[in-house]
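Novice: 3D model of this:
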Amino acid sequence: MLRSDHANMPIRGNSAFSIRLMLLSAVTALTLLALGAFGWNAAGAWQRYQAARHTQEFDAGVNKFIAGLFEVLQSTFGAHFVEVGVSPRFR
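Specialist: Below is the predicted model of the structure:
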């Protein structure tokens, strides 16, 4: 009967290499997931920033328009009230 004694054989380097490869793969996958989440969050923040900036520009334009309209109405009705002899409330 042939006897094979595997207990005295040294451990091969392949098993250590595969564990190292698995750990490296897991760390790489987690790093890629973290970078993806960071990129997704950064893209959403950039879109919110652009929307807020657009809203500020729109509000500034609307405020300029309203100020001009108020000035025109004030000068028009102010002249009319002066001609009639009534003092306007908004002066």
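
Novice: Please make it C-alpha for all contacts and neighbour counts, starting now.
Specialist: OK.

Novice: what about Gly78, how many neighbours?
Specialist: The tally of other residues near Gly78 (other CA atoms under 10 Å) stands at 19.

Novice: That one: which element?
Specialist: Element membership for Gly78, per DSSP states H and E: helix 13-84.

Novice: next up, for comparison:
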Amino acid sequence: MKKDRTVLTEELTVMLLFILVFVSFETTSLAQTLAIKLLIEQPSAHKELNDEHEEIIRTRENSESSVTWKEYKSMAFTLQVNF
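Specialist: You can find the predicted model right below:
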């Protein structure tokens, strides 16, 4: 990193080290880490995800129940983010 011409910035190095810790355990962790990173960088996407999930919870009869198949299939934006 101390060379004049390097592609690694301090921010990129920290991010790669952070990802490496999770990758060493399993690939699902990498996907989750990248999803969180990208959502942090896109506050509008994060807000839309929260709004979608809060709407589903608001319309439930029991707000403490787990996600139903119908609710899962109704998460249009969440499904786009996941894939």
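
Novice: TM-score of the superposed pair?
Specialist: The TM-score (TM-score structural alignment, normalised by the length of structure 2) is 0.27; 35 aligned residues with a CA RMSD of 3.3 Å.

Novice: sorry, back to before: ok now the helix holding Gly78 of structure 1, how far from the chain's centre?
Specialist: Centre-to-centre, helix 13-84 of structure 1 and its host chain are 6 Å apart (CA atoms, centre = their mean, to the nearest Å).

Novice: quick one: Lys37 of structure 2 and Ile19 of structure 2, what's the gap?
Specialist: Computed as CA to CA, to the nearest Å, the Lys37 of structure 2 to Ile19 of structure 2 distance reads 10 Å.

Novice: between these two, who's got more neighbours?
Specialist: More crowded of Lys37 of structure 2 and Ile19, by other CA under 10 Å: Ile19, with 17 against 12.

Novice: Would you indicate which residues of the one helix or strand that one maps to are buried?
Specialist: Element membership of Ile19 of structure 2 [criterion: DSSP H and E] is helix 10-23. For helix 10-23 of structure 2, a neighbour-count test (16 or more other CA atoms under 10 Å) marks Ile19, Phe22 as buried.

Novice: what about that helix, distance to the chain center?
Specialist: For helix 10-23 of structure 2, the distance to the chain centre is 16 Å (CA atoms, centre = their mean).

Novice: what's that helix in contact with?
Specialist: Residues outside helix 10-23 of structure 2 that contact it (CA atoms under 8 Å, 6 or more residues apart in numbering): Met1, Ser29, Leu30, Thr33, Leu34.

Novice: And the next helix or strand past it?
Specialist: Next helix or strand after helix 10-23 of structure 2 toward the C-terminus (DSSP H and E): helix 27-41.

Novice: which residues touch that next one?
Specialist: Contacts for helix 27-41 of structure 2 (CA under 8 Å, 6+ apart): Ile19, Phe22, Val23, Ala45, His46.
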